[in-house]
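In: Structure, please.
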Amino acid sequence: MGKILCFISQDFADFEITLTFHKLKNVGHKEVLSVSYDLNPVISESGLYYQPNATIREAMELEDVEGLIIPGGPIREQREELTALIQKLDQEQKLLAAICNGPQYLGRAGILHTRPFTTSCAVERIQKLGVEDPFPRHQCLEEQRVVQDGHVITAKGRAFVDFSFAVFDYLGIYEGAQHERDQLWNDIMDR
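Out: From the prediction side, this is the model:
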């Protein structure tokens, strides 16, 4: 069973990844592990408490990791261990999927400098915060809901359903069950 990591930090947008992880675990039979800088509980944007399964340093040593998913949240500083994990998974051509403001971490790790991507974080927001822009804006496809370039998937926060399905397709979660996948899509989009 492959492992899918999820980076969690204070005020992360848990709603953006709920569908993704529900189906990865229950349809794809992936082992889902939350990782953070330490093992202290993290409070999400919705107010729920999450207990990390492992530190990022511990995650660097895990075997059978198939990818890392990064939800949105505030623009934050980035520690070297997260950059190292992202770069390691990139070199191994493992899934790197980030939504909303989550691509900030891929940007700081240098993953987006040669790839098209999207994000919910506008230049104006960065200017208002008075922080260094983590995004190579010349690569940003601002009008796209989801952008995939090989093993790297990015999405706007409002496109969390599209993001989920891009992850499902990349990992082959519904391989051999296209009808089930299409039915789920139709059921969600009809609402």
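
In: alpha carbons only for contacts and neighbour counts from here, please
Out: Noted.

In: Could you point out the helix or strand that follows the strand or helix carrying Gln127?
Out: Element membership of Gln127, judged by DSSP states H and E, is helix 123-129. Sequence-wise, the next helix or strand downstream of helix 123-129 (DSSP H and E) is strand 146-149.

In: which other helices and strands contact that next one?
Out: Applying 3 or more CA pairs under 8 Å, 6 or more residues apart in numbering; DSSP states H and E, we find strand 146-149 packed against strand 152-155, helix 160-171.

In: how big is the angle separating the helix or strand that comes right after the longest one from helix 160-171?
Out: So the one you mean is helix 160-171. As assigned by DSSP H and E, the chain's next helix or strand after helix 160-171 is helix 178-189. For helix 178-189 against helix 160-171, the angle by axes from the mean of the first three to the mean of the last three CA atoms, to 10 degrees is 170 degrees.

In: Mind listing residues that contact helix 178-189?
Out: Applying CA atoms under 8 Å, 6 or more residues apart in numbering, the contact partners of helix 178-189 are Tyr174.

In: ditto for stretch 141-152
Out: Residues from elsewhere that reach stretch 141-152, judged by CA under 8 Å, 6+ apart: 90, 93-97, 115-119, 153-156, 158-159, 162-163, 166, 170.

In: Tell me the buried residues within those residues.
Out: Buried members of the contacts of stretch 141-152, counted by 16 or more other CA atoms under 10 Å: 90, 94-97, 115-119, 153-156, 159, 162-163, 166, 170.

In: Now do the contacts for Asn40.
Out: Listed by CA under 8 Å, 6+ apart, the contact set of Asn40 reads Gln51, Pro52.

In: Spell out the secondary structure type for it.
Out: Following DSSP: H, G, I helix; E, B strand; the rest coil, Asn40 is assigned to coil.

In: want to put them side by side, so please do this one too:
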Amino acid sequence: MSNKKILEIVGDFVEDYEVMVPYQALEMVGHEVDAACPEKEAGDTVKTAVHDFRGDQTYLETRGHDFGVDVALEEIDPADYDALVVPGGRAPEYLRTYDSVIETVQHFFEEDKPVAALCHGPQILAAAGVLEDREITSYPAVRAEVEGAGCSWVDGTVRDGNLVTGQAWPDHPEWLAEFLDVLGTEVDHADPVAADD
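Out: Okay, here's the model as predicted:
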């Protein structure tokens, strides 16, 4: 396996688990991940939001952690990256208004590079005009919006070529496994170490 350089697009009130878990999991298996945010510099942070499901008609949102930004989105060249991660939360609804975000996303689709999007992340893909004739999923509440961008919506984690989508952070195990497969990442499952009695 060759390690990949992966870009993760972040912004204030990105969903806490959806930004942190992929970042850490991808680094854990040897990939290099850069969290990039428009109008923020390396060393800045974004505020995260925790979306929890407690039996209400929609998720409950609470304040999450501060998450560090590695690079300013305006200062990167997407050609330097092998893959893209687009987490959800509230951030996608305004991140999609930045030209730098749209142009970056379009690069990954034009070059047929691996892309993983979760929850509200497909709102950015819809705004970038890259969903035509694709089969994807998203948070169910944005289904009509992404279908309006020309895709077929499927209930469950979906892999369509190099695009992997999931509905929310409970999909992490299957969503990340599919993305690792697209990346060509082989994880060595060593035998568990027995604890001393």
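
In: follow-up on the earlier one: looking at the helices and strands packed on strand 146-149 of structure 1, which is closest to Glu16 of structure 1?
Out: Nearest to Glu16 of structure 1, of all these, is helix 160-171, at 5.3 Å by CA to CA.

In: chain center to that closest one, what's the gap?
Out: 11 Å (CA atoms, centre = their mean, to the nearest Å).

In: what packs against it?
Out: In this structure, helix 160-171 of structure 1 packs against helix 18-26, strand 95-99, strand 146-149, strand 152-155, with contacts taken as 3+ CA pairs under 8 Å, 6+ apart.

In: Using CSV, lay out these together with distance to Gly110 of structure 1.
Out: Putting these into CSV (distance: least, CA to CA, whole Å) gives the following:
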stretch, distance to Gly110 of structure 1
helix 18-26, 25
strand 95-99, 13
strand 146-149, 14
strand 152-155, 12
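
In: For Gln78 of structure 1, which of these is the nearest?
Out: For these, the distance to Gln78 of structure 1 is smallest for strand 95-99, at 14.7 Å, taking CA to CA.

In: Check the mean deviation of that closest one from structure 2.
Out: Its aligned residues in structure 2 lie a mean 0.8 Å from strand 95-99 of structure 1 after superposition (mean CA distance after the TM-score superposition for structure 1).

In: Next, the angle helix 160-171 makes with that strand.
Out: 180 degrees.

In: Tell me the residues of structure 2 aligned with strand 95-99 of structure 1.
Out: Mapped onto structure 2 using TM-score structural alignment, strand 95-99 of structure 1 covers residues 114-118.

In: ok now that stretch, how far from the chain's centre?
Out: Distance of stretch 114-118 of structure 2 from the chain centroid (CA atoms, centre = their mean) equals 5 Å.

In: Equivalent analysis for stretch 147-157 of structure 2, please.
Out: Counting by CA atoms, centre = their mean, stretch 147-157 of structure 2 is centred 16 Å from the centre of its parent chain.

In: How about it, which residues are buried there?
Out: For stretch 147-157 of structure 2, burial by neighbour count (16+ other CA under 10 Å) applies to Glu147, Ala149, Gly150, Cys151, Ser152, Trp153, Val154, Gly156, Thr157.

In: Tell me the one of the residues you listed nearest Ile124 of structure 2?
Out: Nearest to Ile124 of structure 2 among the buried residues of stretch 147-157 of structure 2 is Ala149, at 10.7 Å by CA to CA.

In: what residue of structure 2 matches up with Arg115 of structure 1?
Out: By TM-score structural alignment, Arg115 of structure 1 lines up with Arg134 in structure 2.

In: Distance check, that match against Glu103 of structure 2.
Out: Distance, Arg134 of structure 2 to Glu103 of structure 2, using CA to CA, to the nearest Å: 19 Å.

In: Next: Glu145 of structure 2.
Out: Taking CA to CA, one finds Glu145 of structure 2 at 20 Å from Glu103 of structure 2.

In: residue contacts, the most centrally placed residue in structure 2?
Out: Geometric centre of structure 2, nearest residue: Val86, 2.7 Å, by CA atoms, centre = their mean. For Val86 of structure 2, the contact set (CA under 8 Å, 6+ apart) comprises Glu8, Ile9, Val10, Val115, Ala116, Ala117, Leu118, Gly121, Pro122.

In: Can you pick out the most distant pair from those residues?
Out: Val10 and Val115 (14.5 Å).

In: returning to that earlier point: spit out the contact partners of the match of Arg115 of structure 1.
Out: Contact analysis of Arg134 of structure 2 by CA under 8 Å, 6+ apart lists Gly150, Cys151, Ser152, Asp160.

In: Mind doing that once more with 6 Å?
Out: Cys151 (CA atoms under 6 Å, 6 or more residues apart in numbering).

In: just the one 3 residues further on next, same as before
Out: Contacts of Thr137 of structure 2 were listed using CA under 6 Å, 6+ apart, and they are Trp153, Val154, Thr165, Gly166.

In: And for Glu135 of structure 2?
Out: The contact partners of Glu135 of structure 2, by CA under 6 Å, 6+ apart, come to Cys151, Ser152, Trp153.

In: possible to save those as a markdown table with distance to Val21 of structure 2?
Out: Shown next, in a markdown table, are these (distance: CA to CA, whole Å):
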| residue | distance to Val21 of structure 2 |
| --- | --- |
| Cys151 | 27 |
| Ser152 | 27 |
| Trp153 | 24 |
